[in-house]
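Q: Would you be able to build a 3D model of this:
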Amino acid sequence: MLGHSNVKAKIICLCLTIVVLLGACSGQESNGATEDGEFNDSVKLVLNWFPKSQHGGAYAAQENGIYEENGLDVTLEPGGPQVSPIQIVASGKAEFGLAHADQLVMARNEGIELVSVAATMQGSPQALMFHEGHGVEDFSDLNGRQAFIQPGIPYWQYLKNSYDLSGVEELSYSGEYSIFMQDPEVVSQSFVTSEPYFMELEGIATETLLISESGYDPYNIVLFTTKEYIEENEETVKRFVDSYLDGWYSYQDSPDTIHEVINEANPEIELEALEFEEETQREFIFGGEAEQNGVGYMTEERWQLLIDQLLELEMLDEEFDPNEIFTTEFLPEN
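A: A predicted model of the protein is given here:
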């Protein structure tokens, strides 16, 4: 009898274990929601460069618990010269990435189905930098000078197509500024949010000419994911976009704390440089159409214009519908 009792007890325990396991499994939804409505989704965001103020909203959302409040466990992966957020996200090794709008259009031209879900910067802070007082008032004034430009960068192709720059000696940009600092007639590509500050530290006064003044002004630091990920994880995408945008408003209210977090993630950049970048990028993030419509705002007209410009430059094989590459579905309604 004792043996039969032991067997019976073991059977009862086994049945209870199965019931518990089945109950735990049934409490999980395909979108990461549990029975009580909570979420616990792990996602990765690949930055377009080493951590800087241009990523302040992403870090603020993490530091201030905004991701967590929205049921997200987010990993922020730094970018760099050897890191391609587009390739990483397209391969499924990360759920979200940051890139410039023209990079995403070029990727679509290569058959990579990415979708932009929010534009961090309404305009581009890309610019040509030159020594103060050295006569560059228009793009045509570049003739007769050396210009350090990244090979293949779309805006340079646009400038050459719009202006006669046959008198410019193009030099490959590598991020090194020794020649620029020594020769007051040299011009270099830059971002108004960073390089002028570093030149000032070297005692060199500079001026800049925004590329956008030529008519080429794509969205910058665009948040994107894949078409497939949106189709399978619509709720997660919505919560991530909400968190990311809320992070930018949080960063706007108290940037100093987040600068310390970014400095810890990237010790190569000092707090003063982060402060300069944060101040000079405000208009690009919170100004323009974002002032009335909110951070992240995008329009079909802007995407269509960019596609048309790249088509004219023969950098695209064929035209495609801009709605294939962006959506406002996850942006707040205004």
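
Q: going forward, measure contacts and count neighbours with C-alpha atoms only.
A: OK.

Q: Report the secondary structure state of residue 14.
A: helix (DSSP: H, G, I helix; E, B strand; the rest coil).

Q: how about the nearest residue to residue 138, chain neighbours excluded?
A: Of all residues not flanking residue 138 in the chain, residue 209 sits nearest, at 7.8 Å (C-alpha to C-alpha, 6 or more residues apart in numbering).

Q: Would you mind pulling the contact partners of the helix or strand where that neighbour lies?
A: For residue 209, the host element (DSSP states H and E) is strand 206-210. Applying C-alpha atoms under 8 Å, 6 or more residues apart in numbering, the external contacts of strand 206-210 come out as 125-133, 136-138, 192, 196, 199-200.

Q: Closest one to residue 232 out of those residues, please.
A: Residue 232 lies nearest to residue 125 out of the contacts of strand 206-210, by C-alpha to C-alpha, at 34.4 Å.

Q: mind listing what that closest one touches?
A: Each residue near residue 125 by C-alpha under 8 Å, 6+ apart is listed here: 191, 192, 193, 210, 211, 281, 284.

Q: which ones among these are found in strands?
A: Residues of the contacts of residue 125 located in strands (DSSP state E): 191, 210.

Q: Among the contacts of residue 125, which pair sits farthest apart?
A: 211 and 281 (15.1 Å).

Q: what about the residue nearest to the spatial centre of the chain, which SS state?
A: With distances taken as C-alpha atoms, centre = their mean, residue 98 lies nearest the centre of the chain, 2.7 Å away. What three-state DSSP gives for residue 98 is strand.

Q: mind checking how far residue 6 is from residue 13?
A: The spacing between residue 6 and residue 13, counted by C-alpha to C-alpha, to the nearest Å, is 11 Å.

Q: Same question for residue 84.
A: Applying C-alpha to C-alpha, the value for residue 84 to residue 13 is 52 Å.

Q: another one to check against the first:
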Amino acid sequence: MRTRYRMERRALLTGGTALALTAVAGARVPLAQTLDKVSFQTNWRAQAEHGGYYQAVAAGIYRRHGIECEIRMGGPQQNPAQLLLAGRVDFIMSNGFQALNYVREGLPFLTVGAIMQKDPQVLMTHEGNGINSFEDMKGRPILIGASGRVTYWPFLKAKFGFTDEQIRPYTFNVGPFLADRMAIQQGFISSEPFAAQQAGARPRVFLIADAGYQNYQTTIDVSQRMVNEKKDLVQRFVNATIEGWSAYMKGQDVAGANAAIKRDNPEMDDAKIAYAVQVMNQAGIVASGDALTMGIGAMTEARWKSFYEGMRDVGRYPAGLDYAKAYSLEFVNKRVGLA
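A: Next comes the predicted model:
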């Protein structure tokens, strides 16, 4: 089922002619000049959670930055990180864990921007059943998928005293959740709660990021070689992407982007897209924290350090890992899109 793979995708290990132009933040390139062609691989089928990239294409933002961007839609049989490592794509959508994996494996790839300041992963239960906090979930059965067990679950164990004995297999549909008013299951804030609502439930949602889980999501990953050899192109791609996300989250002329999302993924409809954008805005998934002052895509050394140390302390990564190699702050924190 679609939901099955959708929830697993975050944990997957997980070109062109140069323009004669000096790179500056937010630079616009005349359309008459040759466009640099790049490919961007998403981590799943088209959806509102990818909206900023589609907006940058549909609204001509990439082209104004001298780029012809091909969005390649992900799916259950694709591993974006493997495609990047093999040189089959220029940029991929990923997450903080993948960036640290590059370092652990000695691979010359890194993250150059983080679109989602908050990981959209949630635990959800039913309103009115007495489960009102993460603390109330201690000792209770929780439906968790395989990827969650190696990403956010160690954080929950350390933070709230959860144990592996609480884990129950996640069936990747809301059926068991609907059948049990005491059920607790994983989900994304922009997806599973909507499905539960459509089935008549009243889900209560707990965003793990709001409990201190610091994983960056929907990151932009690229090879170190491309950063070294085409720095101007990487900067223009990041700037254009940020502008696309800024417009999309504000709902500025997004009809073209949404039409492209629905074209690529017929499972999407206007109601699903509208719900996802609404809750992402309400929860500050894209625009919160550092992004409010430094612009969408913002990252900081302090946050990366905290994320690595937290995952190191729960045994996810070894001590002494040179986590600073996982990312570059050179291309973000420039207040692009804030005006």
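
Q: Got a TM-score for the pair?
A: Here the superposed chains carry a TM-score of 0.85, computed using TM-score structural alignment, normalised by the length of the first structure; 306 aligned residues with a C-alpha RMSD of 2.3 Å.

Q: The residue nearest to the centre of the first structure corresponds to which position in the second structure?
A: Under the alignment (TM-score structural alignment), residue 98 of the first structure pairs with residue 93 in the second structure.

Q: picking up where we left off before, please say which position in the second structure the residue nearest to residue 138 of the first structure maps to.
A: Using TM-score structural alignment as the criterion, residue 209 of the first structure maps onto residue 206 of the second structure.

Q: Against which helices or strands is the helix ranked longest in the second structure packed?
A: In the second structure, with assignment by DSSP state H, the single longest helix is helix 231-250. Applying 3 or more C-alpha pairs under 8 Å, 6 or more residues apart in numbering; DSSP states H and E, we find helix 231-250 of the second structure packed against helix 51-58, helix 61-64, strand 109-116.

Q: how big's the offset between the helix or strand that that helix is followed by and the first structure?
A: Later in the chain than helix 231-250 of the second structure, the nearest helix or strand by DSSP H and E is helix 255-264. With mean C-alpha distance after the TM-score superposition for the first structure, helix 255-264 of the second structure departs from the first structure by a mean of 1.9 Å once superposed.

Q: Can you name every helix or strand that helix 255-264 of the second structure contacts?
A: Under the contact criterion of 3+ C-alpha pairs under 8 Å, 6+ apart, helix 255-264 of the second structure touches helix 51-58.

Q: In the first structure, which residues correspond to the helix it packs on?
A: Taken onto the first structure by TM-score structural alignment, helix 51-58 of the second structure occupies residues 56-63 there.

Q: how big's the offset between that stretch and the second structure?
A: Taken against the second structure, stretch 56-63 of the first structure registers an average deviation of 0.6 Å after superposition, with mean C-alpha distance after the TM-score superposition for the first structure.

Q: which residues touch that stretch?
A: Contacts for stretch 56-63 of the first structure (C-alpha under 8 Å, 6+ apart): 66-68, 74, 76, 243-251, 255, 258-259, 261-262.

Q: Apply 7 Å and report the result again.
A: Residues from elsewhere that reach stretch 56-63 of the first structure, judged by C-alpha atoms under 7 Å, 6 or more residues apart in numbering: 67, 243, 244, 245, 246, 247, 248, 250, 251, 258.

Q: Compute the number of surrounding residues for the residue in the second structure that residue 138 of the first structure lines up against.
A: If you follow residue 138 of the first structure across to the second structure using TM-score structural alignment, you land on residue 133. Neighbour count of residue 133 of the second structure, defined by other C-alpha atoms under 10 Å: 11.

Q: Mind checking what secondary structure residue 133 of the second structure has?
A: Here residue 133 of the second structure is coil, with the state taken from three-state DSSP.

Q: do the one 3 residues further on as well
A: In three-state terms, and counting by three-state DSSP, residue 136 of the second structure is helix.

Q: quick one: the strands in the stretch 51-200 of the first structure?
A: 72-77, 96-99, 114-121, 126-131, 146-149, 169-172, 187-191 (DSSP state E, counting those that start in this stretch).

Q: out of those, which comes closest to residue 321 of the first structure?
A: Between the strands of the stretch 51-200 of the first structure, strand 114-121 lies closest to residue 321 of the first structure; by C-alpha to C-alpha that is 12.2 Å.

Q: For that closest one, name the packing helices and strands.
A: Packing partners of strand 114-121 of the first structure (3 or more C-alpha pairs under 7 Å, 6 or more residues apart in numbering; DSSP states H and E): strand 220-226, helix 271-286.

Q: closest to residue 164 of the first structure out of those?
A: It's strand 220-226; of those, that one is closest to residue 164 of the first structure (C-alpha to C-alpha) at 26.5 Å.

Q: Show me what the closest one is packed against.
A: strand 96-99, strand 114-121.

Q: okay, stretch 176-189 of the second structure sits on what stretch of the first structure?
A: Stretch 176-189 of the second structure lines up with residues 179-192 of the first structure when matched by TM-score structural alignment.

Q: contacting residues around the residue lying closest to residue 205 of the first structure once chain neighbours are set aside?
A: Take residue 205 of the first structure and drop its neighbours on the chain: the residue closest to it by C-alpha to C-alpha, 6+ apart is residue 132, 5.5 Å away. For residue 132 of the first structure, the contacting residues are 205, 206, 207, by C-alpha under 7 Å, 6+ apart.
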